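J.: Can you look at this prediction? I've put the sequence above it.
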Amino acid sequence: MRRRQFLLAAAAGLAVPGLVRAANVAGPVRIVVGFAPGGGTDVLARVIGQKLGVMWNTSVVVENKPGATGAIAAAYVAKQPPDGSTLLMAHVNSHAIAPALLDVKYDPRADFTPISMVGVTPNMLTCRPEQKVRTISDIVALCRKNPGKISFGSSGIGSAQHLALELFRMQAKIDVVHVPYKGSGPLVADLLGGQIDYAFDTMTAATPFIQQGKVIAIAQTRLKRAASHPGVPTLAESGFPGLDAASWYGLVGPKGMPPALAQRMNEDVNRVLVMPDVAERLKSFGAEDSGGSNQQFAAYITAESTKWAKVIKDAGVKAES
């Protein structure tokens, strides 16, 4: 219901005369991404950035600063001038998980200006086509027969994908090898190359490879199935009740941005999100629950920070695990 109400409101906003757009940003705009090119965060940043560049009549470029599951990029953006020229494609990793797991150099709530939610996606458990063990029950059995030998990749230590693996591992009571990468791009490359057995990846990054038949989708990690992948079961319905490890993406700027500028940017991002080609692209990647106000996004970040801090504490997850 919230999403439907937002879409109607955003569509109505298109007809408001004289609504000022954020065309007065000084110079080119950078959207900083905390992961390598080709990953889910990178893809969404480029989709949104291209449209904003046209709307704002200026250059909007994506700049990748991978490392520490997005924390390096977040720390960098937190120190930039609050003039709207540098934005961050914030992520569940950088703004909810890393602060509870790593010694980050920023406060995810105090050091940023929330602009807009871009989307929430499941993560996916995947394998290459040559892998014969493809069902959850068979994977659990394989891991139990080979303790400490079956490898699972993720997009980094402390990432949502890593925590999805940890929750799966603990509930299944299995001993596996975690192989962290600096983003989905190198993760998928090694999965396809046979360097790892399985991967927990973002649905955004995995979807093109699934569509091409290069990667097999085994399970997804939200409590509900994504509309774009209705045939892929959730882990929650596959013997792991309550397992919910979604990824989310949203634009933020440094703290201290003028409220009017943040509001105008929010309105323009919302316009982009309801463009038919963008909405279809987001849907194909499983990105749902997009848009909303600056305040709604700020409240969501706070709720996610609380949730993941509790999960990390209860599960005993360590940065070096």
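T.: That came through fine.
J.: From here on, just use CA atoms for contacts and neighbour counts.
T.: Noted.
J.: Just name whatever secondary elements the lengthiest helix in the chain is in contact with.
T.: Ranked by residue count, the top helix of the chain under DSSP state H comes out as helix 294-315. Counting contacts by 3 or more Cα pairs under 8 Å, 6 or more residues apart in numbering; DSSP states H and E, helix 294-315 packs against helix 98-101, strand 112-121, helix 259-273.
J.: and the comparison structure, right after this:
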Amino acid sequence: MNTTRRTMMRRLALALGLILPLSAQAADPWPQRTIRVVVPYPPGGPADIMGRLAAQKLGERLGVNTVVENRSGASGTVGAEAVRAAAPDGYTLLAAPSVHVMGRQVLRSVPYDPVGDFTPIARLGQGPLLVLANPSVPGRTIAEMLPALRAQPSNFSFGLSAFGAANHLAVLDFNRRAGLDLLIVPYRGSGPALTDLIAGQLQLMIDPMSAALPHVQDGRLKALAVTSARRSPIAPEIPTVAESGMPGLEFASWYGVWGPRGLPAEIVQRVNAALVAGMRDPNVVERLAALGNEPVTETPEEFAAFIEADVRRNTEILRTARYQPE
């Protein structure tokens, strides 16, 4: 083989060495490895329930392993920051409740922009809240309870799963409507707060039905009202807030999935399609209904528009309540 021919062969081998890996990469579309779904609250609460459901459906629809990582702390900002700092490659996602988008309005120090630093992918579901009381609190409705609260307000405190959550906004509105300023005690998620409410270390709480209803049904907690315009079909015995004596106290908690900023549009669409299909599964619809929730199926663009409107409404509630970031 002459020198020219050997040179040509070396160049061809080098070219093939460069081209083949690129071709192999193009032939291996996302996803090819485990997807991590970060839930920024402890296990057992409503955020964890919805996050695990999202991870399960992603695994089924995309054909890859998914793991849920509970990273609680600092009102959900620890887990969210981990996702913000992750590579925008579709392998790290955030599953969080509505509180996520309100971080800058309710906390003094948030290490990211809750809206601008994340890519909205899908809203999963929504459901009403329950106005809860330890069984030792007098009254079966809000109206029956209020005289005791007004007589000795220092004896009553509200548990709170996270600043900026739907239940936080509901507690602020409750205090305003009742003319009270009851102490609000923050916790790292619904689970620990509900435990203390059951134990009597707290007296009151407003929390998603999905987490609280089992404790009401077994008699460990008392439900004074549901924060919706109509009674829930799974607990028709619980009055609405209007029937219970506080009309206008209407709130819902919702749950969504985000990726880091810059997540490619193709991956956003694939995750959205997988979650929308998963939420439409009759078994999922039935499971959510049993928790008092309903599925939501939106495009990423619809989810982004919903976030904008929700932040605007809730910011006004905080302004009216003269809330100061913690």
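T.: The structure has been received and is ready for your questions. Just so it is clear, the structure is predicted and the values come from calculations on it, not from any experiment.
J.: Let me know which of the helices and strands packed on helix 294-315 of structure 1 is tucked in deepest.
T.: Stretch with highest mean neighbour count among these: strand 112-121 (a mean of 27; mean count of other Cα atoms under 10 Å).
J.: residue range for the helix or strand just after that strand in structure 2?
T.: Next helix or strand after strand 112-121 of structure 1 toward the C-terminus (DSSP states H and E): strand 123-127. With TM-score structural alignment applied, strand 123-127 of structure 1 matches the range 129-133 in structure 2.
J.: now stretch 189-196 of structure 1
T.: Using TM-score structural alignment, stretch 189-196 of structure 1 pairs with 195-202 in structure 2.
J.: quick one: buried residues of that stretch?
T.: 197, 198, 200, 202 (16 or more other Cα atoms under 10 Å).
J.: Let me see the ranges of the strands in structure 2.
T.: 35-39, 66-70, 92-97, 118-133, 157-160, 183-186, 204-208, 222-226, 252-260, 294-295 (DSSP state E).
J.: Tell me roughly how far the last one lies from structure 1 on average.
T.: By mean Cα distance after the TM-score superposition for structure 1, the fitted strand 294-295 of structure 2 averages 3.7 Å away from its aligned residues in structure 1.
J.: helices or strands next to that strand in the packing?
T.: strand 118-133, helix 282-290.
J.: so what secondary structure elements neighbour the longest one?
T.: Put plainly, it is strand 118-133 of structure 2. strand 204-208, helix 209-217, strand 222-226, strand 252-260, helix 265-280, strand 294-295, helix 300-320.
J.: Which residue, neighbours along the chain excluded, lies closest to residue 273 of structure 1?
T.: residue 279 (5.9 Å; Cα to Cα, 6 or more residues apart in numbering).
J.: How much space separates the one you found from residue 61 of structure 1?
T.: Look at residue 279 of structure 1 and residue 61 of structure 1: by Cα to Cα, to the nearest Å, they are 21 Å apart.
J.: The corresponding residue of structure 2 for the residue nearest to residue 273 of structure 1: neighbour count?
T.: Correspondence of residue 279 of structure 1 to structure 2, assessed by TM-score structural alignment: residue 285. Counted with other Cα atoms under 10 Å, residues neighbouring residue 285 of structure 2 total 17.
J.: just residue 154 of structure 2 next, same as before
T.: 11.
J.: Same check on the one 10 residues further on?
T.: Counted with other Cα under 10 Å, the neighbours of residue 164 of structure 2 add up to 25.
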